[in-house]
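In: Have a look; sequence and predicted model below, questions after that.
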Amino acid sequence: MGEERLSILVVEDDEVDQKAFIRHVKSENLPYDYDIAGSLAEGRTLLKKKRYDLVISDYFLGDGTGFDLIAELEDTPLIFATGTGDEEIAVKAMKSGAYDYLIKDPESCYLKVLPVTVEMALQNKRRERQILMLSQAMQSVKESVCVTDTEGHITFVNEAFTGTFGYLRGEVLGKELHALFKGRAHRAFMEVLSGSSGTESWQGELESRRKNGETFPISLSISRVKDEAGRTVGYAVIIRDITELKRYEEQIQYMAYHDQLTDLPNRRFFFARLGEILGSRRQDPEPAALLFLDLDQFKEINDTMGHDIGDYLLRAVARRLAQSVRGDDFVSRMGGDEFTFILRGIRSKEEAGLVAKRILACFDDPFTVEGGTFRVSGSLGVSFYPLDGRDAITLVKKADAAMYQAKAAGGNAVFFCEDL
């Protein structure tokens, strides 16, 4: 079965950038079927005629901006392309609904990360759809329903209520409902009951407890019940046990920030963690080293032995990499056979060199995968914060450049960007 092809719309009014995209797709033999729109209007026309897997749009367009497309894309993920110096626009785009962004440079080097950026955007979209499906599924779960009198004494509960809380119906009828709640839930119910909140209803996610004392998360909705004359005659309470939903949310949160193949932190997690360090407002920022690793010999193994063997090998490599660094070091997979490391507190080239040697030493022994024995090594590039840069893009670019020097020198080596 051939590689799945993607249908991509590129909205770009600069002919140079259009040609650079086309040239890169052809030279790298990327599995993209693409249309090029030279304006916002042309992009809109194409979107009405055809469904795309992904849209890549420049921010500045002659007849508008890329932001004008976001509301029209519905279920199609968008990647923004902005020029160097427009990082704030890229961040704004992400907050507005874009799935990722590319920072364009005069040499079009940004296109090197295009396949990874496209794949990550599509993965994030798939996960978003999973979240939506889970949300819709949870809406169909039978909820606990309870009715109280004006003083908060329970007058009715359904079977779901007794199942959720573990009480028999006779054990709760006539009891005060607020006794089942803790903290904010208790206060919220009492405020609605007394009228001090000034509202007719209240809803939120809170903590409750079962008959056995176990606490659990609930979605709680409290509403006044009025008669025809508008007088309060009681309260309707709808309670949903959201324990499973919280578990799903935790799982989906984990999926969003971890690589599905290796279970290492992914590219998004890497930039988030790096952002924590770079966002420090300290006058004397904590130093750190950024290491960029590319595997040697992996492409040949992957091409000759097949992607299944390649995937098994990447998992084995990831396990060794995670074990090769210090406990508080951060290891992530950027995509393909590229990995990154964030070493906090590293103050010298010598310290970083010791960790780098341990990383490369993990390749000394061959890997046994599916009955075969394979040898791979790694090329490492290193940049330092704040010495070599104070923003993520600069630090990554410099470490990446140093890594290519290590690879050019024969691989299985460490190069520091200051040596370039």
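Out: Cool, got the structure.

In: Could you use CA atoms for every contact and neighbour count after this?
Out: Fine.

In: contacting residues around A81?
Out: I56, S57, D58, Y59, A90, Y101, L102, I103, K104 (Cα atoms under 8 Å, 6 or more residues apart in numbering).

In: Turn those residues into TSV, including neighbour count, secondary structure and distance to A188.
Out: Shown next, in TSV, are those (neighbours: other Cα atoms under 10 Å; DSSP: H, G, I helix; E, B strand; the rest coil; distance: Cα to Cα, whole Å):
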residue	neighbour count	secondary structure	distance to A188
I56	22	strand	47
S57	29	strand	47
D58	24	strand	48
Y59	23	coil	46
A90	22	helix	41
Y101	24	strand	43
L102	21	strand	46
I103	18	strand	48
K104	18	strand	51
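
In: Relative to D365, which of these is nearest.
Out: Lowest distance from D365 to the contacts of A81 (Cα to Cα) belongs to L102, with 37.8 Å.

In: So that closest one versus S223, what's the distance?
Out: Distance of L102 to S223, given as Cα to Cα, to the nearest Å: 48 Å.

In: Same check on L206?
Out: Per Cα to Cα, L206 is found 16 Å from S223.

In: Now do the contacts for the residue nearest the centre of the chain.
Out: Taking Cα atoms, centre = their mean, the centroid of the chain lies closest to A256, which sits 3.6 Å from it. Neighbour list for A256: N124, R127 [criterion: Cα under 8 Å, 6+ apart].

In: gap between it and G372?
Out: Separation of A256 from G372 (Cα to Cα) stands at 32 Å.

In: what about the helices in the stretch 251-400 of the chain?
Out: With DSSP state H, counting those that start in this stretch as the criterion, the stretch 251-400 of the chain has helices at 267-278, 298-305, 307-324, 349-361, 392-408.

In: And the first one, what's buried?
Out: Across helix 267-278, burial judged by 16 or more other Cα atoms under 10 Å covers R267, R268, F269, F270, F271, L274, I277, L278.

In: dropping in the other structure now:
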Amino acid sequence: MYWGDLDVPRGVLDMESVESFMCDFFTRQEVYRIFFKESLVGAVFCSPRGLVLDANTSICGMLGHFRHAVVGRPIGDFLQKGSRRHVIGPLRRLMGGKTRNERVDCRLVKACGSPMEARVFISKVEDRDGMIRGYLLQVIDITDSKERERAIKAMALKDPLTDLPNRAACFEEIELAIMESSAEDKGFALIFIDLDGFKEINDGLGHLMGDETLKEVAKRLKRCVRSSDLVSRIGGDEFVMIIKGLSCEESAFSVVAKVASQFDRPVEVKGMSIPIGASLGVAIFPRDGRDSITLMQRADEAMYLHKASKA
């Protein structure tokens, strides 16, 4: 049925009559059932104080609850603890009259306790006098798309050869380490590692053997650190390690010595014994710099000094 097919006398209705007609039309039980109860989108109607007054079948299915377990409870009961702060801002804007609709991505908690990534559209419901009578929340489950998004991001931050974090991930981790160390009043070490004679391996034995050598070096470096530290390949034959939570600078150099010892023995690749060396440079936060660029430059400079000393 088209809007023009509605049986409304033309030219005889003033605006008040139109309002009355439309209110009567849209509050019919059948229309309510179709647009709320049977919507494929999860829908919740809350009181101005956030108490759930009604919930449709879709949202109950998403959360794994029966309707009677949802209605009558504060909407905050279904929000993961860390997500509650994301909802407060939009609600304040709605209550303050700054907006009529808000969108927020947050995590809801299912009946089984597992989280659900959700995109929630919040609309305020007002009466004719402009008083807020409640909020309509429309919920879409975006868990799958969020997981794909995280997977794509992980791929973008990973070196495909060694499976180590790449250059972009390394700089992200340095920034994070700076914030954490500043808050905890501790230091961290940045160790720059450049392989010696790697070009000769590539040129003399082929890139396949070079790749296998890089993979073995990556494994050895990972064995030198804790799970809270980072080993990354930032390009070619260059690696960077981030050693966190240093109470004193001496503890950083014990790690450096352990890393250096990994190059005392050759790499075994496809039955061949390949000698491999490395030049190392260290920068300490905050002594050698307070930003990622400066720290990387200092570690790089120290590495070249080490390499030059062996020439």
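Out: In hand now; what should we look at? For clarity, every value in this text was computed on a predicted model and none was experimentally measured.

In: Work out the TM-score between the chains.
Out: The TM-score (TM-score structural alignment, normalised by the length of the second structure) is 0.60; 258 aligned residues with a Cα RMSD of 4.7 Å.

In: if I look at the corresponding residue of the second structure for L313 of the first structure, how far off is A183 of the second structure?
Out: By TM-score structural alignment, L313 of the first structure lines up with T213 in the second structure. In this view, T213 of the second structure and A183 of the second structure are 39 Å apart by Cα to Cα.

In: More neighbours: which of the two?
Out: Comparing T213 of the second structure with A183 by other Cα atoms under 10 Å, the one with more neighbours is T213, at 22 against 9.

In: which stretch of helix or strand covers K19 of the first structure?
Out: Here K19 of the first structure, judged by DSSP states H and E, is contained in helix 15-27.

In: State the span of the second structure onto which that helix is aligned.
Out: Counting by TM-score structural alignment, helix 15-27 of the first structure sits on no residues of the second structure.

In: between the contacts of A81 of the first structure, which is nearest L395 of the first structure?
Out: Using Cα to Cα, the contacts of A81 of the first structure come closest to L395 of the first structure at I103, 14.1 Å.

In: check contacts around D105 of the second structure.
Out: H86, E117, A118, R119, V120.

In: For N266 of the first structure, grab the count of nearby residues.
Out: 24.

In: Now do the same contact list for whatever residue of the second structure lines up with it.
Out: Using TM-score structural alignment, the equivalent of N266 of the first structure in the second structure is N166. Residues in contact with N166 of the second structure (Cα under 8 Å, 6+ apart) are L157, K158, D159, S232, R233, I234, G235.

In: Now tabulate the residues you listed in CSV and tack on distance to A252 of the second structure.
Out: Formatted as CSV, the contacts of N166 of the second structure follow (distance: Cα to Cα, whole Å):
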residue, distance to A252 of the second structure
L157, 26
K158, 25
D159, 25
S232, 17
R233, 20
I234, 21
G235, 23
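
In: List only buried entries from the residues you listed.
Out: Here, 16+ other Cα under 10 Å leaves L157, K158, D159, S232, R233, I234 buried among these.

In: when you align them, which residue in the first structure goes with the fifth one?
Out: The reference is to R233 of the second structure. Under the alignment (TM-score structural alignment), R233 of the second structure pairs with R333 of the first structure.

In: In this structure that match contacts A322, no?
Out: No. Using Cα atoms under 8 Å as the test, R333 of the first structure is too far from A322 to be in contact (10.7 Å).

In: can you pull the buried residues of the following helix or strand past the helix holding K19 of the first structure?
Out: For helix 15-27 of the first structure, the succeeding helix or strand toward the C-terminus, using DSSP H and E, is strand 32-37. Of the residues in strand 32-37 of the first structure, those buried under the neighbour-count criterion (16+ other Cα under 10 Å) are Y32, Y34, D35, I36, A37.

In: What of stretch 258-275 of the second structure?
Out: V259, A260, Q262, F263, V267, P275.

In: Check these and tell me the two furthest apart.
Out: Across those, the longest distance by Cα to Cα is 15.7 Å; it joins V259 and P275.

In: circling back: nearest spatial neighbour of the match of R233 of the second structure, chain-adjacent residues omitted?
Out: F339 (4.4 Å; Cα to Cα, 6 or more residues apart in numbering).

In: if I read this right, the one you found contacts A322, doesn't it?
Out: No. The pair F339 of the first structure / A322 is not scored as a contact, 10.6 Å apart, by Cα under 8 Å.

In: higher neighbour count, these two?
Out: Using other Cα under 10 Å as the criterion, F339 of the first structure and A322 rank with F339 on top: 24 against 18.

In: can you give me the helices for the stretch 1-150 of the second structure?
Out: Remark: helices assigned in the stretch 1-150 of the second structure by DSSP H, counting those that start in this stretch are 15-26, 29-32, 57-63, 84-95, 143-156.

In: ok, the buried residues of strand 32-37 of the first structure vs I309 of the first structure, which is closest?
Out: Nearest to I309 of the first structure out of the buried residues of strand 32-37 of the first structure is Y32 (Cα to Cα; 24.9 Å).

In: what's the distance between that closest one and N302 of the first structure?
Out: Per Cα to Cα, Y32 of the first structure is found 21 Å from N302 of the first structure.
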